[in-house]
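1. give me a model of this one.
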Amino acid sequence: MDLLRWTLIFLVLALVAAVFGFGGVAADFAYVGKILFFIFLVLFIVSLFFGRGRGRTL
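-> This next block holds a predicted model:
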């Protein structure tokens, strides 16, 4: 969940930078936040796929 937290931090920083008129910095923060979100999404789906059989042991 730490990766998701960093994603939200970068997106909030992008919004703050956009409010203060720093368009280039805001775009950079948004780009990094978007990349982190997609990395989080891929890792989450992989963990769901490979962690399915661990809960049921007979």
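
2. C-alpha only now, for contacts and for neighbours.
-> OK.

3. show residues contacting the helix or strand that contains Trp6.
-> Element membership for Trp6, per DSSP states H and E: helix 2-19. Helix 2-19 is contacted from outside by 23, 25-30, 32-34, 36-37, 40, using C-alpha atoms under 8 Å, 6 or more residues apart in numbering.

4. now for the helix or strand following that helix, which elements pack on it?
-> Per DSSP H and E, the first helix or strand lying C-terminal to helix 2-19 is helix 23-50. Contacts defined by 3 or more C-alpha pairs under 8 Å, 6 or more residues apart in numbering; DSSP states H and E place helix 23-50 against helix 2-19.

5. please generate a structure for the following sequence too, so the two can be compared:
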Amino acid sequence: MLYWTIVCLVVAIIAGVLGFGGIAGAATEFAKILFFIFIVLLVISLIANVIRGRGPKV
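-> So this is what the prediction gives:
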């Protein structure tokens, strides 16, 4: 999911540089939504690992 966030961000930057304001705005908003979903899933995963008592795999 983080991959798609980065792809949308790159598309937004390229579209912004080329002057496609509407496409850049839509891609930016989509990237923001994916980024926040990724952050929420990360926090849930961290909390679940703390509750289970598991540390990171080495």
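
6. and the TM-score, once the two are fitted together?
-> Comparison of the two superposed chains (TM-score structural alignment, normalised by the length of the first structure) gives a TM-score of 0.87, and 54 aligned residues with a C-alpha RMSD of 1.2 Å.

7. now, which of the contacts of helix 2-19 of the first structure sits nearest Phe49 of the first structure?
-> Phe49 of the first structure has its nearest neighbour among these in Phe40, at 14.2 Å by C-alpha to C-alpha.

8. aligned to that closest one, what sits in the second structure?
-> Using TM-score structural alignment, the partner of Phe40 of the first structure in the second structure is Phe38.

9. check contacts around its match.
-> With C-alpha under 8 Å, 6+ apart, Phe38 of the second structure has these contacts: Met1, Leu2.

10. separation between it and Gly19 of the second structure?
-> 29 Å (C-alpha to C-alpha, to the nearest Å).

11. which residues does the residue lying farthest from the centre of the second structure contact?
-> For the second structure, the residue at maximal distance from the C-alpha centroid (C-alpha atoms, centre = their mean) is Gly53, at 27.0 Å. Under the criterion of C-alpha under 8 Å, 6+ apart, Gly53 of the second structure has no contact partners.
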